[in-house]
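let me see the structure of the following:
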Amino acid sequence: MAIWDFVKDAGKSIFGKAEAATPSTPAEEKPAGESAKADDTKRKVAALKAELRALDLDSDDVHLTLKGDTVKIESRGADRATMEKLILAVGNIEGIAKVEADLPQEQAAPVFHTVKKGETLSGIAKQHLGSANKYHAIFEANRPMLSDPDKIYPGQVLRIPQDA
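Okay, here's the model as predicted:
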């Protein structure tokens, strides 16, 4: 299992407040600490799965486990490109600091780039692919998480295709 680090405080906010997302229960019916923590974890995993469905990256084969700010992704049927997209889709969520996953074996390790303030896809393409004109290859490699080449943000992690 490999582990990828992400900027915990950057990314799309999907978790919201636990109080708002969890129906209230009378105090005498509420289980103590651990059960409330388990309910919050289930709520967050459901939110992650909903985000993957919205990005059309979810399947019955994708299983997520959340421990603190680390998500473990397991899938037997996903190819390498899909697994890399799953890692980025989950890792670029506010509140997630690490993603753990196994990638199907290939020669080269995946190349990920963390966006810094002031960077553009063209600049990133020039740095990694040798030509600013190859920004579209990075954009396509990160679809559907990216909807517009101009909408990247500091702390976001992008997949850099090696076949561009």
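
C-alpha from now on. contacts and neighbour counts both.
Fine.

ok, and the closest non-adjacent residue to Ala89?
Met145 (6.3 Å; CA to CA, 6 or more residues apart in numbering).

distance of the one you found from Gln105?
24 Å (CA to CA, to the nearest Å).

neighbours around the residue nearest to Ala89, how many?
22 (other CA atoms under 10 Å).

again, but for Lys44
19.

skipping adjacent residues, who's closest to it in space?
Nearest to Lys44 is Phe15, by CA to CA, 6+ apart, at 6.1 Å.

mind giving me the packing neighbours of the top helix by length along the chain?
Using DSSP state H, we find that the single longest helix of the chain is helix 33-54. On a contact count with 3 or more CA pairs under 8 Å, 6 or more residues apart in numbering; DSSP states H and E, helix 33-54 meets strand 63-67, helix 80-91.

Lys98: which of the ones you listed is closest?
Lys98 lies closest to helix 80-91 among the helices and strands packed on helix 33-54, at 6.6 Å (CA to CA).

run the chain-centre distance for the closest one.
Here helix 80-91 is found 6 Å from its chain centre; the criterion is CA atoms, centre = their mean, to the nearest Å.

orientation of that helix relative to strand 63-67 in degrees?
Put simply, helix 80-91 runs at 30 degrees to strand 63-67, going by axes from the mean of the first three to the mean of the last three CA atoms, to 10 degrees.

quick one: helix 80-91 to helix 33-54, angle?
With the same axes, to 10 degrees defining the directions, helix 80-91 sits at 130 degrees from helix 33-54.

buried sites along helix 80-91?
The neighbour-count check on helix 80-91 (16 or more other CA atoms under 10 Å) flags Ala81, Met83, Glu84, Lys85, Leu86, Ile87, Leu88, Ala89, Val90, Gly91 as buried.

and this one, please, so the two structures can be compared:
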Amino acid sequence: MGLWDFVKEAGKSVFGEAEAAEPKMQPAPTAGAAPAPAPQAAPQAAPQAPAHDADTQRKLDALNAEVKAIGLDASKVRLYLTGDMVRIENKGADRETMEKLILAVGNIKGIAKVEADLPPAPAGAAAQPVFHTVQKGETLSAIAKHHLGDANRYREIFEANRPMLSDPDKIYPGQSLRIPVK
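Down below sits the predicted model:
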């Protein structure tokens, strides 16, 4: 399981005024999935975990809505929220999708950490993805020069971060970007 840090105070605000939920690990409903059936009471059943609190569920719904709004396929993952950390449980998503989901969720204001298991890297690729946190005054060209050795390769970084980025000039301090490694 990998753990990535993000700038909690930076990013798109999808939760409203409230910060991340109290530390309770709760699954988010998968987009398009039927709701789980109500648990049946069984005699002598083991105590069940406490139900979602309304704020945690609201935030999980906001996370899922944001992922859907930017066009990422989250049908093969499940999101869990504990405080300011999101865990992404992979149920068959490919590596590129998982890396984009990590960034999409981590770049939400109020999220400080994302934990996820990535599928194995293709032969010759880095085992861990390369992410870059944008500093004040940086441009995609400067980031491309630093990581890829050529400022003119900024478009590769832009494409690696689609659909989260809609314009190469619209990046902000604290945002994390995926750097393509070839």
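
what ranges does structure 2 have for its helices?
Using DSSP H, helices in structure 2 cover 54-69, 95-106, 140-148, 154-160.

related to what we said a few turns ago, Throw the buried residues of helix 80-91 of structure 1 into CSV and include distance to Lys134 of structure 1, thanks.
Rendered in CSV, the data for the buried residues of helix 80-91 of structure 1 read as follows (distance: CA to CA, whole Å):
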residue, distance to Lys134 of structure 1
Ala81, 18
Met83, 23
Glu84, 19
Lys85, 19
Leu86, 23
Ile87, 23
Leu88, 20
Ala89, 22
Val90, 25
Gly91, 24
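
nearest to Leu55 of structure 1, of these?
For the buried residues of helix 80-91 of structure 1, the nearest to Leu55 of structure 1 is Ala89 (8.3 Å; CA to CA).

which position in structure 2 aligns with the closest one?
By TM-score structural alignment, Ala89 of structure 1 lines up with Ala104 in structure 2.

from memory that match sits against Ala69, does it?
No - Ala104 of structure 2 is beyond contact range of Ala69, at 10.7 Å (criterion: CA atoms under 8 Å).

start to end distance for stretch 126-134 of structure 2?
Across stretch 126-134 of structure 2, first to last residue, CA to CA, it's 21 Å.

using JSON lines, lay out the helices and strands packed on helix 33-54 of structure 1 together with distance to Glu140 of structure 1.
Shown next, in JSON lines, are the helices and strands packed on helix 33-54 of structure 1 (distance: least, CA to CA, whole Å):
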{"stretch": "strand 63-67", "distance to Glu140 of structure 1": "25"}
{"stretch": "helix 80-91", "distance to Glu140 of structure 1": "11"}
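
so which of the ones you listed gets nearest Ala10 of structure 1?
Per CA to CA, nearest to Ala10 of structure 1 of the helices and strands packed on helix 33-54 of structure 1: helix 80-91, 9.6 Å.

in the superposed pair, what's the mean gap between that closest one and structure 2?
Superposed on structure 2, helix 80-91 of structure 1 shows a mean distance of 0.4 Å to its aligned residues (mean CA distance after the TM-score superposition for structure 1).

who's in contact with Arg76 of structure 1?
Contacts for Arg76 of structure 1 (CA atoms under 8 Å, 6 or more residues apart in numbering) come out as Asp61, Val62.

quick one: map it onto structure 2.
Looks like Arg76 of structure 1 aligns to Lys91 there (TM-score structural alignment).

what's the answer for Lys42 of structure 1, then?
Checking TM-score structural alignment: Lys42 of structure 1 goes with Gln57.

can you check Ile124 of structure 1 too?
By TM-score structural alignment, Ile124 of structure 1 lines up with Ile143.

report the central residue of structure 1.
Val90 (2.0 Å; CA atoms, centre = their mean).

was I right to think that one contacts Lys98?
No - the criterion here is CA under 8 Å, and Val90 of structure 1 misses it with Lys98 at 9.2 Å.

give me the common contacts of these two.
With CA under 8 Å, 6+ apart as the test, Val90 of structure 1 and Lys98 both reach Val71.

from Glu17 of structure 2, how far off is Lys145 of structure 2?
37 Å.

those two: which is more packed in?
Lys145 (15 against 8).

can I assume the more buried one is in contact with Arg155?
No - contact criterion CA under 8 Å: Lys145 of structure 2 and Arg155 do not qualify, at 11.6 Å.

ok, now how distant is the residue nearest to Ala89 of structure 1 from Met1 of structure 1?
23 Å.

just tell me the aligned range of stretch 141-156 of structure 1 in structure 2.
Stretch 141-156 of structure 1 covers residues 160-175 of structure 2 once aligned (TM-score structural alignment).

about what we covered before: let me have the helices of structure 2 in JSON lines, extended by distance to Tyr80 of structure 2.
Converted to JSON lines, the helices of structure 2 look like this (distance: least, CA to CA, whole Å):
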{"stretch": "helix 54-69", "distance to Tyr80 of structure 2": "7"}
{"stretch": "helix 95-106", "distance to Tyr80 of structure 2": "11"}
{"stretch": "helix 140-148", "distance to Tyr80 of structure 2": "31"}
{"stretch": "helix 154-160", "distance to Tyr80 of structure 2": "25"}
